[in-house]
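Q: mind folding the following:
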Amino acid sequence: MKLNERSLAFYATCDAPVDNAGFLYKKGGRHAAYHRRWFVLRGNMLFYFEEPASREPVGVIILEGCTVELVEAAEEFAFAVRFAGARARTYVLAAESQAAMEGWVKALSRASFDYLRLVVRELEQQLAAMRAGDCPPPPRRPRALPPKENGCAVWSAEPPPAAAAPAPAPALILSPAGAAAPAGSRPGPAPPPLPPRRRAWAPNGPPHAGSFARLHEWYGQEVRALRSQWLGSRSRAQP
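A: Okay, the predicted model is just below:
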């Protein structure tokens, strides 16, 4: 595979976001010594530099047709990028911590186009299943205002029961005395008139201070006057 060195150097050091970056220990091809290098993962290309501020990479590993696996080595937290083939090279790398090693292994395993093809194929199968109706529907969201029992909200995925239509109010007719009565009811004596509503404060209102007896006497006068008026109108209405 022929690669343009200038294009690779520009791609390795451009300002585009990287998939992963950090220090790793890289084992030499001919020697057993490990060298600390700055690695940058962009797409399916793993660049390594001598320092983070280096202007050009020392090398690049194309992550196609390879597997990433853990290995036993002199360095702790070691893993290998292994390519298939008799003369293929194996790159042995080591991280500085367990978390860094797991992050690099996961990122390198997902960097190849083969992995992307598998993801796309799986998504296409899920989409086809959803269109065919084989995929179960997503769970229903709970109601915005759940009911409460004993002061505790109770969430339920079931839809709320349909509210019953309110019963129509009975028609009202006016009796000769002016009182409203439901339609269909038998005419009878008019009920006593209701006392008029009073505001919270009026010049002729109840006393603001005093005992319960005074308040009872004040309201009793108005009730007795209204009752006498009602009895008088009832006696005049009777033949």
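
Q: C-alpha from now on. contacts and neighbour counts both.
A: Will do.

Q: how about the strands in this structure?
A: Along the chain, the segments classed as strands by DSSP state E run 20-27, 34-42, 45-49, 59-62, 66-70, 78-83, 90-94, 148-149, 152-153, 172-174, 180-182.

Q: what about the helices in this protein?
A: With helices called from DSSP state H, the chain shows them at 5-13, 98-109, 113-132, 212-237.

Q: please tell me how far Ala32 sits from Ala74.
A: Distance check for Ala32 against Ala74: by CA to CA, to the nearest Å, it reads 9 Å.

Q: ok so, going back, okay if I get the helices of the chain as JSON lines plus distance to Glu51 and mean neighbour count?
A: As requested, the helices of the chain are exported to JSON lines (distance: least, CA to CA, whole Å; neighbours: other CA atoms under 10 Å):
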{"stretch": "helix 5-13", "distance to Glu51": "12", "mean neighbour count": "15"}
{"stretch": "helix 98-109", "distance to Glu51": "18", "mean neighbour count": "16"}
{"stretch": "helix 113-132", "distance to Glu51": "28", "mean neighbour count": "12"}
{"stretch": "helix 212-237", "distance to Glu51": "94", "mean neighbour count": "12"}
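
Q: which one of these lies nearest to Pro159?
A: Comparing the helices of the chain by their distance to Pro159 (CA to CA), the top pick is helix 113-132, with 23.0 Å.

Q: can you give me the angle that closest one makes with strand 66-70?
A: Interaxial angle, helix 113-132 versus strand 66-70 (axes from the mean of the first three to the mean of the last three CA atoms, to 10 degrees): 100 degrees.

Q: how many neighbours does Leu46 have?
A: A count of neighbours around Leu46, defined by other CA atoms under 10 Å, yields 20.

Q: looking at the helices of the chain, which is closest to Arg55?
A: In this view, the helices of the chain are compared for proximity to Arg55 by CA to CA, and helix 5-13 is the closest at 6.9 Å.

Q: and the contacts of that closest one?
A: Counting contacts by CA atoms under 8 Å, 6 or more residues apart in numbering, the residues outside helix 5-13 that touch it are Val40, Arg42, Phe47, Arg55, Glu56, Pro57.

Q: what's the angle from that helix to strand 34-42?
A: Computed with the same axes, to 10 degrees, the direction of helix 5-13 lies at 90 degrees from that of strand 34-42.

Q: and helix 5-13, how far from the chain's centre?
A: Offset of helix 5-13 from its chain centre (CA atoms, centre = their mean, to the nearest Å): 42 Å.

Q: so it versus strand 45-49, what angle?
A: Here the directions of helix 5-13 and strand 45-49 differ by 90 degrees (the same axes, to 10 degrees).

Q: one more to put side by side:
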Amino acid sequence: MKIDEKVVSNYFEAGDSPVDKEGYLYKKGGINTSYQKRWCVLKGNLLFYKERRSDRDVIGAIVLEGCTVQLCESEEQFAFALVWSEPGLRAYKFAAESQACQESWLKALQGANHKYLALLLTDMEKKYRDTLRSLRMMEQAHAFNASVFSASQRQPGSLQSRMSTHSLLVVPGGAGGDLISGLTAQPAAASPQTAHKRSPKLWPKRNANAAPGFRTEWFYIQSVTMDEFTKLHEEFGKEVRELITEWSRRGQGGAGVQEENLIDFG
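A: Below you'll find the predicted structure:
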């Protein structure tokens, strides 16, 4: 490949073009097959080399485009070669002073290839887009969680208040249509004459094998306040206490009476 030596020389001497890597390498010559120590400077995809670091003029430059950097067998340790697949292009052999220096130069020279940079850029772009997509999904999830938390903060006790003030009451179907209107009415207390026989059945007997489900004789009532529920509880508790007192009184009269049940389970 023909190149303009003046343009290449100006590019090497330009201070605004950064140096990717520089240092001493042993280069095997084409005519002289021994390894010669050269100061090498890598700028972009061009590898410049000269005899000493302080020299102003370069001996030569190698265009790295299309080359493959690979290890090679040589009489020198830590050797590697620049090889091109196109026919007619010679291979350049170099040797480093140590294994760490060799690995560092291999990495730098592989990255100087335009095709390698293009592949690297494509891979980096893919990773960037995947990361950006993940960040957007995380932001959407965070916004959703924040909205849910904000809504729960605006109504902190709505669910608890509904659960505390609304009770589910299940009553026998015999109450009929007067059930709702009779909730706040005080139930009649059991008379002493009827209490000693059998305690009234508060619940109808149900078949244990019957499948659970909705039945027409059961009703539920919502929106029962806590005061009404407390009042009902006190009234029924009063009746139960009277029954217990009567049972205790009659229980002292004889053993035969004690065999009767306080609540008839059918």
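
Q: circling back: let me have the strands of structure 1 in a markdown table, adding distance to Gln221 of structure 1 as columns.
A: Output for the strands of structure 1, formatted as a markdown table (distance: least, CA to CA, whole Å):
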| stretch | distance to Gln221 of structure 1 |
| --- | --- |
| strand 20-27 | 92 |
| strand 34-42 | 95 |
| strand 45-49 | 100 |
| strand 59-62 | 104 |
| strand 66-70 | 100 |
| strand 78-83 | 101 |
| strand 90-94 | 101 |
| strand 148-149 | 47 |
| strand 152-153 | 50 |
| strand 172-174 | 29 |
| strand 180-182 | 26 |
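
Q: of all the contacts of helix 5-13 of structure 1, which comes closest to Met101 of structure 1?
A: Relative to Met101 of structure 1, the closest of the contacts of helix 5-13 of structure 1 is Val40; by CA to CA it sits at 14.3 Å.

Q: nearest spatial neighbour of that closest one, skipping sequence neighbours?
A: Leaving aside its chain neighbours, Val40 of structure 1 sits nearest to Ala21 (4.4 Å; criterion: CA to CA, 6 or more residues apart in numbering).

Q: give the aligned equivalent of the one you found in structure 2.
A: In structure 2, Ala21 of structure 1 lines up with Glu22, judged by TM-score structural alignment.

Q: that match: how many residues sit nearby?
A: Close neighbours of Glu22 of structure 2, defined as other CA under 10 Å, add up to 17.

Q: what does Leu63 of structure 1 give?
A: Leu63 of structure 1 - counted by other CA under 10 Å - has 23 other residues nearby.

Q: now Gly43 of structure 1
A: So Gly43 of structure 1, with other CA under 10 Å, has 17 neighbours.

Q: I figured it hits Asp19, correct?
A: Yes - using CA atoms under 8 Å, Gly43 of structure 1 makes contact with Asp19 at a distance of 6.9 Å.

Q: roughly how far apart are Leu121 of structure 2 and Glu103 of structure 2?
A: Plainly put, Leu121 of structure 2 is 22 Å away from Glu103 of structure 2 if you go by CA to CA.

Q: and for Glu239 of structure 2?
A: 96 Å.

Q: same check, this time on Ala96 of structure 2
A: Applying CA to CA, the value for Ala96 of structure 2 to Glu103 of structure 2 is 9 Å.

Q: Leu232 of structure 2 too?
A: Computed with CA to CA, the distance linking Leu232 of structure 2 and Glu103 of structure 2 is 89 Å.

Q: do the same with Gly15 of structure 2
A: Applying CA to CA, one obtains 27 Å for the distance of Gly15 of structure 2 from Glu103 of structure 2.

Q: rewinding a little: compare the helices of structure 1 and give me the one nearest Arg36 of structure 1.
A: helix 98-109 (14.4 Å).

Q: and that closest one, how far from structure 2 on average?
A: Helix 98-109 of structure 1: mean distance to aligned residues in structure 2 after superposition is 0.5 Å, counting by mean CA distance after the TM-score superposition for structure 1.

Q: give me every residue that touches His114 of structure 2.
A: For His114 of structure 2, the contacting residues are Asn45, Glu65, Gly66, by CA under 8 Å, 6+ apart.

Q: shared with structure 1, which of these?
A: When the contacts of His114 of structure 2 are mapped onto structure 1 and scored by both residues aligned by TM-score structural alignment, their matches' CA atoms under 8 Å, the shared contacts come out as Asn45, Glu65.

Q: nearest to Tyr26 of structure 2 among the contacts of His114 of structure 2?
A: Asn45 (19.5 Å).

Q: residue in structure 1 paired with the closest one?
A: In the superposition onto structure 1, Asn45 of structure 2 corresponds to Asn44 when matched by TM-score structural alignment.

Q: so that match sits right up against Gly65, yeah?
A: No - using CA under 8 Å, Asn44 of structure 1 and Gly65 do not qualify as a contacting pair, with a distance of 10.7 Å.

Q: what touches both of these two?
A: The overlap between the contact sets of Asn44 of structure 1 and Gly65 (CA under 8 Å, 6+ apart) consists of Ser112.

Q: which one of these two has more residues nearby?
A: For Asn44 of structure 1 and Gly65, the more surrounded residue by other CA under 10 Å is Asn44, and the numbers stand at 18 against 12.

Q: that one and Ala12 of structure 1, how far apart?
A: Taking CA to CA as the criterion, Asn44 of structure 1 is separated from Ala12 of structure 1 by 12 Å.

Q: how about the contacts made by Arg87 of structure 1?
A: Residues in contact with Arg87 of structure 1 (CA under 8 Å, 6+ apart): none are found.

Q: residues touching Ser85 of structure 2, list them.
A: Each residue near Ser85 of structure 2 by CA under 8 Å, 6+ apart is listed here: Gly66, Cys67.

Q: and it, what pairs with it in structure 1?
A: With TM-score structural alignment as the criterion, the equivalent of Ser85 of structure 2 in structure 1 is Ala84.

Q: same thing with Leu106 of structure 2?
A: Alignment note (TM-score structural alignment): Leu106 of structure 2 maps to Val105 of structure 1.

Q: OK, contacts around the residue nearest to that match when sequence neighbours are not counted?
A: Closest residue in space to Val105 of structure 1, ignoring its immediate chain neighbours: Val68 at 6.4 Å, by CA to CA, 6+ apart. If a contact means CA under 8 Å, 6+ apart, then Val68 of structure 1 has Phe79, Ala80, Val81, Arg82, Val105, Leu108, Ser109 as its contacts.
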